[in-house]
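Asker: The following block contains a protein sequence and its predicted model.
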Amino acid sequence: MTSILTNVAAMAALSTLRGIASGMEETQARVSSGLRVGQAADNAAYWSIATTMRSDNMALSAVQDALGLGAAKVDTAYAGMESAIEVVKEIKAKLVAATEDGVDKSKIQEEIDQLKDQLTSIAAAASFSGENWLQSDLSVSTTKSVVASFVRDDKGHVSVKKVDYALTGGNVLFDTSGNNLGILDKQYNVSQKSVTVSVNTDGVSSEHTVAAYSVDELIAQNATFTTNTVGGKTTQLADVAGTFYVKIDDNNWVEAVDVTGTGQEAVHDEGGTYYGIDTAAAPATNIAAPFSVATINIIGISNANLDALISGVDAALTDMTSAAADLGSIGMRIDMQEEFVKKLSESIDSGIGRLVDADMNEESTRLKALQTQQQLGIQALSIANSASENILTLFR
């Protein structure tokens, strides 16, 4: 039936055009924004996840900045410690030179004074963003922290993880409290290292505490090392200008004596000569180095005090080396964490994209199809509207 009051065909064509227009609007929005889920109405679950993850990614970006700042602080402290180690090495060399007979100690002291001033300058300059890890008030407990990561656990709780570095007398060069607890301003105890061993004499065992040495200390004295096997047991002997030392474990060597013909247990047999523990070689009494590294003055001191001072400087070097190693390990951890945070941020971006990004190939194809459908719908509406006009010809 054809009616001039109700054009059903036109209404159907118009409804189809409205649907096509709605589809085109949605597709054009995806094409222009690049998002398949741009608002909660598109997909509430995906939109919520993506929004939360974008927030976490912003936090990770802040963590990256904090890691960069922390790395700069650690690198500054490490550079300062490394430079200070080289200066203290020079001071140690000057002190060794001062042990030679006839040397002008006043000239050496002048050089040492310049090196001490350099240590002060290094410690004061090793500051970044107002923080100095090489000099601190050691009368109070101080811990430096570096942001390491931002964590969201499986229950949705968030937290910021940090790497702590406690400032102590073992890693701070100067104690600004005046208590002289820093590596360079404290006087080290340089008593000789000792070890307790059990010695069997005529079948009776007794314990003796004797002086102990490391292989490095013997090498420094130009020791000659020999190895021999007696009764299936291999032992090592070191000869330092006619004084013999025998190895008793992986870390310690002790002074040895010829015990041929005695009842003492032999620990080394060198062609019929037997060596045992020299129980008379007791450790030296506890003494302190006469000066700290920061206050060294070799004018007028005895050879014994000079030897103690060299040992004190060597102990300071040991502490500084350990502190530099700690700083280096923290720096390495920060570098690894920076790389991890970067990869984690990229993974989150990729995950968000999988949830909400539009497939541009698909959307462009859909848009082209909708445009074609729109043109056909317009033609259909035109045909439907022209049907009513054809009725007028019946009245002519």
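Answerer: Okay, I see it. Numbers count the residues shown, from 1 in each chain.

Asker: can we go C-alpha only for contacts and neighbour counts from here?
Answerer: Noted.

Asker: Strands of this protein, residue ranges please.
Answerer: In the chain, the strands defined using DSSP state E lie at 127-128, 131-132, 135-136, 142-152, 158-167, 174-175, 194-201, 204-213, 224-230, 233-240, 243-247, 253-258, 268-270, 273-277.

Asker: ok, residues contacting the fifth one?
Answerer: To tie it back to what came earlier, the one meant is strand 158-167. Identification of contacts with strand 158-167 by C-alpha atoms under 8 Å, 6 or more residues apart in numbering yields 133, 136, 138, 141-152, 330.

Asker: Filter those down to the buried ones.
Answerer: Trp133, Ser136, Leu138, Val146, Val147, Ala148, Ser149, Phe150, Ile330 (16 or more other C-alpha atoms under 10 Å).

Asker: Dump these into CSV; add distance to Phe225 as well.
Answerer: Shown next, in CSV, are the buried ones among the contacts of strand 158-167 (distance: C-alpha to C-alpha, whole Å):
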residue, distance to Phe225
Trp133, 43
Ser136, 45
Leu138, 44
Val146, 48
Val147, 50
Ala148, 49
Ser149, 52
Phe150, 55
Ile330, 39
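
Asker: got another, please set it beside the one above:
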Amino acid sequence: MTSILTNSAAMAALQTLRSIDANMEEVQNRISSGYRVETAADNAAYWSIATTMRSDNAALSTVQDALGLGAAKVDTSYAGMSSALDVVSEIKAKLVAASEPGVDKTKINKELAELKNQLYSTAESASFSGENWLYNDSTTPAGVKSIVASFNRSTSGAVSVSTLDYDTATSILIDTKDASRGELTKAVNVIQPSGATTAPATYHLLEVAGGTPPAGSVLIELTATTSYDDIQGMLKAVDAIFSNMTDSASTLGAITSRIDMQENFVANLMDVIDKGVGRLVDADMNEESTRLKALQTQQQLGIQALSIANTNSENILRLFQQ
């Protein structure tokens, strides 16, 4: 039936053209934004996952910063410990030199005094961001220091933060309030020769101004009358101190290695998460470009079909022409 009131062909063509325009708008939004799923209305499930993982990646970025800060603290402590080890090694060499008969022990002691000052300066200067893991001037022990190492999300969705802990009690070299808490200030028990026998002896390397030295312990220093046996005892004490400091330096080195590995892992994890989110929500530009060209062709054909449908109504006039 031909009607001048209802143009079914035009209505069908217009409906098709509206659908094409809607699809074109969708494709154009994807091309301009780069996202296949930009809002929750596009795909609620994928959008929710992507939003959560982006938030987790932001948290991991903060973890990277925390690891960098922690690495700086550990590196500073390790540099100070390494420098202190060199000085203690030099002190050992001076004590060996003092063991030689006829040497001027008072001159060697002046060198020891300067080396001790260097140890004090090194420990006090090994500070980063207000934290010093080699020097403690508080009445409380330095305690355990924590470095944020990772951000975790369990299968149930619960989040947590993991830390890398280091007990600074193993690396404190000087404690101004309690000499027993510092490797360089605490008493070291050794067995030194005493004539034809051996005898226990206790020595400490540094004394802090205003502090209380360990009870019953002898300061490692030389005088003109210092005996050979005493020097040997001091040498054993310094060697024990050196050994303890070496253990501390090894621990700091292990933590540095652990931080480096964790930094690499977090960086790789962030990249993997970015890729995973991209697979869910990013638009395929090759596909969208092909769709856009197809829709542009469909749009042109739809406009032409609508034009033809509108022309059909005009043909009715010819039926009434005389």
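Answerer: Structure received. All values derive from a computational prediction rather than experimental measurement.

Asker: what's the closest of the contacts of strand 158-167 of the first structure to Thr224 of the first structure?
Answerer: Distances from Thr224 of the first structure to the contacts of strand 158-167 of the first structure, taken as C-alpha to C-alpha, are shortest for Ile330 (39.9 Å).

Asker: What's that closest one aligned with over in the second structure?
Answerer: Under the alignment (TM-score structural alignment), Ile330 of the first structure pairs with Ile255 in the second structure.

Asker: and if you look at Ile296 of the first structure?
Answerer: Matched to the second structure by TM-score structural alignment, Ile296 of the first structure sits across from Ile220.

Asker: circling back: any idea how far Ile220 of the second structure is from the match of Ile330 of the first structure?
Answerer: Distance, Ile255 of the second structure to Ile220 of the second structure, by C-alpha to C-alpha, to the nearest Å: 32 Å.

Asker: Quick check: closest non-adjacent residue to the match of Ile330 of the first structure.
Answerer: Val74 (7.5 Å; C-alpha to C-alpha, 6 or more residues apart in numbering).

Asker: for the second structure, what spans make up the helices?
Answerer: Along the second structure, the segments classed as helices by DSSP state H run 8-33, 44-98, 105-125, 228-281, 285-315.

Asker: per the alignment, the residue nearest to Ile255 of the second structure corresponds to what in the first structure?
Answerer: In the first structure, Val74 of the second structure lands on Val74 (TM-score structural alignment).

Asker: Contact partners for its match?
Answerer: By C-alpha under 8 Å, 6+ apart, the neighbours of Val74 of the first structure are Leu327, Ile330, Gly331.

Asker: Out of the contacts of strand 158-167 of the first structure, flag the one nearest to Ala315 of the first structure.
Answerer: Leu138 (19.4 Å).

Asker: Assess the claim that the closest one and Gly170 are in contact.
Answerer: No. Using C-alpha atoms under 8 Å, Leu138 of the first structure is not in contact with Gly170; the gap is 10.6 Å.

Asker: what's the counterpart of Ile303 of the second structure in the first structure?
Answerer: Aligned partner of Ile303 of the second structure by TM-score structural alignment: Ile378.

Asker: how about the strands of the first structure in CSV, adding distance to Thr372 of the first structure?
Answerer: Formatted as CSV, these follow (distance: least, C-alpha to C-alpha, whole Å):
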stretch, distance to Thr372 of the first structure
strand 127-128, 65
strand 131-132, 67
strand 135-136, 76
strand 142-152, 48
strand 158-167, 51
strand 174-175, 81
strand 194-201, 95
strand 204-213, 93
strand 224-230, 95
strand 233-240, 94
strand 243-247, 94
strand 253-258, 94
strand 268-270, 101
strand 273-277, 103
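
Asker: With that, I have no additional questions.
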